[in-house]
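Participant: This is a predicted model, with the sequence first.
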Amino acid sequence: MLASVAEYRIAARRRLPRLAFDYLDGGAEDGDALRRNSRAYGQWLFKPRVLTDVSRCSSAMHFFGREAAAPLIVGPTGLNGLFWPRADELLAQAASRANLPFVLSTASTSLLEDVRAAAPQGDLWMQLYVQQDRGIAEDLMRRASAAGYSTLVLTVDVPVHGKRDHDTRNGFRLPLRLSPKLLADCLTHPHWTWQMARAGSPQLRNIAKSVGEHADLSRHAAMLSRQMDLTLGWTDLEWIRRHWSGKVIVKGVMGGQDALLAVAHGADGVVISNHGGRQLGSTFAPLELLPGIVDAVRGKTEVFIDGGVRRGSDALKAVALGARGVLLGRAPLYGLASRGAAGAGEVLALMMEEMLISLRLLGCQGMGDLGPAHVARDDSHGADPV
């Protein structure tokens, strides 16, 4: 096990060709939102209590009545087969072994049924993009329900894809086309190249199955990037409910007004998210908006958050400020991209270990003891956003 998520990031960068690493690591435009996500956690400092009994300490948390080992969720990330073969199945297994929920992306490279078979006891959630042909989303919901997925995560912040300069510079297109630049990069990353050659090009298999077609990466990637349903609105949660009987979370909320609309339309939860800084190049970090959104909803729906979490202590800050749980995106992917299944499991174990250490140092026996009194904003960074 490496010492930190930052070291797994370095290892992932060494193993992956630049095209793949930049796709994993990069943000929109100049990367301002991406950097702000991580910096936001440094603007909040802990206020520990001492001389409290922490001999029995637990990071356990309940999500919709089901216990998880920590307030962590392995969040949805797409095209993971670019980093390691069968990546989604390996991530689901790692999450299940750690007793954490796993969210499968619509843009996954493993069938949702295969992910369920890989993690038969895991708490699996399904992330949903809604395309112009709503029959695709309806079929995905039907299949996920039949496979025992418990929760639907409706992502609403991608009506169009954000401007990602790194993909333009690298000539990133799907399927990958071998150019002299990519060939040179592949030759200097032989392990990745050998794995990709052996496993074949990653495909968006769930979309292919729901469309009723053979895997065709170029066609199905185009469907995701150019055929999203631009008419999707709050009243469409009623349509979702007609096709999904489980819990529904709206992901991509960045303000109190939208959070209240989610409550009004019956969402069971919201995820405060700027899509990992991959959509709008200039926007607030989710953590900066968390206290205001928690105040706005006043416990009427569960509030989750993602973006910029690289330490177990980061997740504790979010929980102290009112988040029910934290979705992890890049952190477990760094582990997966560097060391496969072992690396993904190590990153989750590392972050949970960091959480327990910080809980004890804060004087807390469990998540129920953690609250706003345990954190304070560093005033040297300026006032909170309105």
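Facilitator: Good, I have the coordinates.
Participant: C-alpha from now on. contacts and neighbour counts both.
Facilitator: Noted.
Participant: Mind jotting down where the strands sit in the stretch 151-300 of the chain?
Facilitator: Taking DSSP state E, counting those that start in this stretch as the criterion, the stretch 151-300 of the chain contains strands spanning 151-155, 247-253, 269-272.
Participant: Structure two is appended below for comparative analysis:
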Amino acid sequence: MTALVQRQMPRPAELLELVKFRKPRLDGRARRLDEALTIHDLRAIAKRRTPRAVFDYTDGAAEGELSLARARQAFEDVEFHPSVLRSVPEVDTGTTVFGGPSALPFGIAPTGFTRLMHTAGETAGAGAAGAAGIPFTLSTLGTTSIEAVGAANPEGRNWFQLYVMRDREISYDLTRRAAAAGFDTLFFTVDTPVAGARLRDTRNGFSIPPRLTPSTVLNTLPRPWWWWDFLTTPTLEFASLTSTGGTVGELLDSAMDPSISYEDLEVIRGLWPGRLVVKGVQTVEDAKNLADLGVDGIVLSNHGGRQLDRAPVPFHLLPKVVKEVGGDLEVAIDTGIMHGADIVAAVALGARFTLVGRAYLYGLMAGGREGVDRAVRLLSTQIVRTMKLLQVSCLDELTPRHVTQLARLTPMPR
């Protein structure tokens, strides 16, 4: 016999207990950022609020953008293997890298034209990094000077990414200035002998000087907030290079030099008093050569997919490089990181550290300094949650047994 359900009229007081209405938020920026639950959400906000040419410069990569797509896919093609019944009420995300501490196993990667994405630019990135206790890296083609970044992050760790320019004295002077400003690590960049073919930029007329199309102009008109920021703040320039002379186009051209060699590395090592890291390594053989030369570290990187399309995927390369040289130098990795779990997977496979570029820039475009803070918090929260689900209490407990790289692209026998 079916029992009858006793019914009654709803009581308003009980409904109020069950349903709590969210208070309206008058601050549109704070509301948008709070509603962003992933880096992909920040990317969507950035795309809405930034002119297409600027967004595409940040979001895009070289030629068919295969390198970037493969790098992101490689992190998605990960299977985790958690432990069970281990008490992990708290986790420690701190690490040491290149001679100093970091509160999290990632830092902010060097990016050029950063004040174009948002006028807060590198100042926002350096300030957010300092507040989070992680390193910030300034690019040679940054739009805030070495000294201004040092002032924005006076107690934190600042790193400098160096292009060896055709006029070597410019690079030497930048090296000395970074050392004088207290930067503790130099990234000697080796993957830009010439500029990659970034087709989105060409189609958008994003060149030096700009060659705008009617559609590009129309796309910028509904975004007055971006124009207001851009037109009422200091002129966009390569701030560390303003004293060197030449137009922006000439400076860009001079930053790429196919004659860069091991001799240049030795010269810079003689000038630099801190940790020397080579950025842009893409083969095991080059990693072994650099280990033999005694550099302090390497960054496995294909420049965010912005140089050679179809370049090796850094995350795929990581276990082989760590096996060969991990005992001799510290190995870091960038390209394709969009989630804290990507960072955890990289650390488990032997990376000492990771660097995020676009993930930070999406936050910057979405909300300036507050957007960068949001991006860092999202990644931090994801790292902590992933570690707890794997049931590891610190980064040193992460090992290759926690991760399987699933095969999607497998090389043919030679």
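Facilitator: Ah, there it is. Computed from a predicted structure; not experimentally measured.
Participant: Mind checking the TM-score on these two?
Facilitator: The TM-score (TM-score structural alignment, normalised by the length of structure 1) is 0.95; 379 aligned residues with a C-alpha RMSD of 1.6 Å.
Participant: that older thread, show me the one of the strands of the stretch 151-300 of structure 1 that comes nearest V50 of structure 1.
Facilitator: strand 269-272 (32.1 Å; C-alpha to C-alpha).
Participant: Can you show me the strands along the stretch 51-200 of structure 2?
Facilitator: 78-80, 95-97, 100-102, 106-108, 136-139, 158-162, 185-189.
Participant: Counting neighbours, which bits of the longest helix that structure 2 contains end up buried?
Facilitator: Determined from DSSP state H, the single longest helix within structure 2 is helix 358-390. For helix 358-390 of structure 2, a neighbour-count test (16 or more other C-alpha atoms under 10 Å) marks 358-376, 378-380, 382-384, 386-388, 390 as buried.
Participant: Please report how far the corresponding residue of structure 1 for A126 of structure 2 lies from G276 of structure 1.
Facilitator: By TM-score structural alignment, A126 of structure 2 lines up with A92 in structure 1. Distance from A92 of structure 1 to G276 of structure 1, counting by C-alpha to C-alpha, to the nearest Å: 20 Å.
Participant: Give me the more crowded residue out of the two.
Facilitator: Of the pair A92 of structure 1 and G276, A92 is the one with more neighbours under other C-alpha atoms under 10 Å, namely 29 against 25.
Participant: The more buried one: what's it in contact with?
Facilitator: By C-alpha atoms under 8 Å, 6 or more residues apart in numbering, the residues touching A92 of structure 1 are 102, 115, 118-119, 122, 124.
Participant: Please check those residues and keep the buried ones.
Facilitator: 102, 115, 118-119, 122, 124.
Participant: among the residues you listed, which two are most distant?
Facilitator: Checking the buried ones among the contacts of A92 of structure 1 with C-alpha to C-alpha, the most distant pair is F102 and A118, at 12.0 Å.
Participant: mind checking how far the residue in structure 1 sticking out farthest from the centre is from M352 of structure 1?
Facilitator: When each C-alpha in structure 1 is compared with the mean C-alpha position (C-alpha atoms, centre = their mean), L51 comes out farthest, at 36.5 Å. The spacing between L51 of structure 1 and M352 of structure 1, counted by C-alpha to C-alpha, is 23 Å.
Participant: so how many other residues sit close to the counterpart of R242 of structure 1 in structure 2?
Facilitator: By TM-score structural alignment, R242 of structure 1 lines up with G270 in structure 2. Around G270 of structure 2 there are 9 other residues, counting by other C-alpha under 10 Å.
Participant: Please apply the same query to the one 3 residues further on.
Facilitator: Number of residues near P273 of structure 2 (other C-alpha under 10 Å) recorded here: 16.
Participant: same thing with R14 of structure 1?
Facilitator: 15.
Participant: repeat for S243 of structure 2
Facilitator: 9.
Participant: and it, what does it touch?
Facilitator: Contacts of S243 of structure 2 by C-alpha under 8 Å, 6+ apart: none found.
Participant: Any figure for the gap between it and V217 of structure 2?
Facilitator: 32 Å.
Participant: whereabouts in structure 1 does the longest helix of structure 2 align?
Facilitator: Using TM-score structural alignment, helix 358-390 of structure 2 pairs with 330-362 in structure 1.
Participant: same deal with stretch 289-301 of structure 2?
Facilitator: Aligned by TM-score structural alignment, stretch 289-301 of structure 2 falls on residues 261-273 of structure 1.
Participant: Which residues belonging to that stretch are considered buried?
Facilitator: For stretch 261-273 of structure 1, burial by neighbour count (16+ other C-alpha under 10 Å) applies to 262-263, 266-273.
Participant: Can you give the distance from stretch 296-312 of structure 2 to the centre of its chain?
Facilitator: 13 Å (C-alpha atoms, centre = their mean, to the nearest Å).
Participant: which residues touch that stretch?
Facilitator: 60-68, 98, 191-192, 195-198, 275-283, 287, 313-314, 317-318, 329-336, 357.
Participant: Just the buried residues of the residues you listed.
Facilitator: Buried among the contacts of stretch 296-312 of structure 2 (16+ other C-alpha under 10 Å): 60-68, 98, 191-192, 195-198, 275-282, 287, 313-314, 317-318, 329-336, 357.
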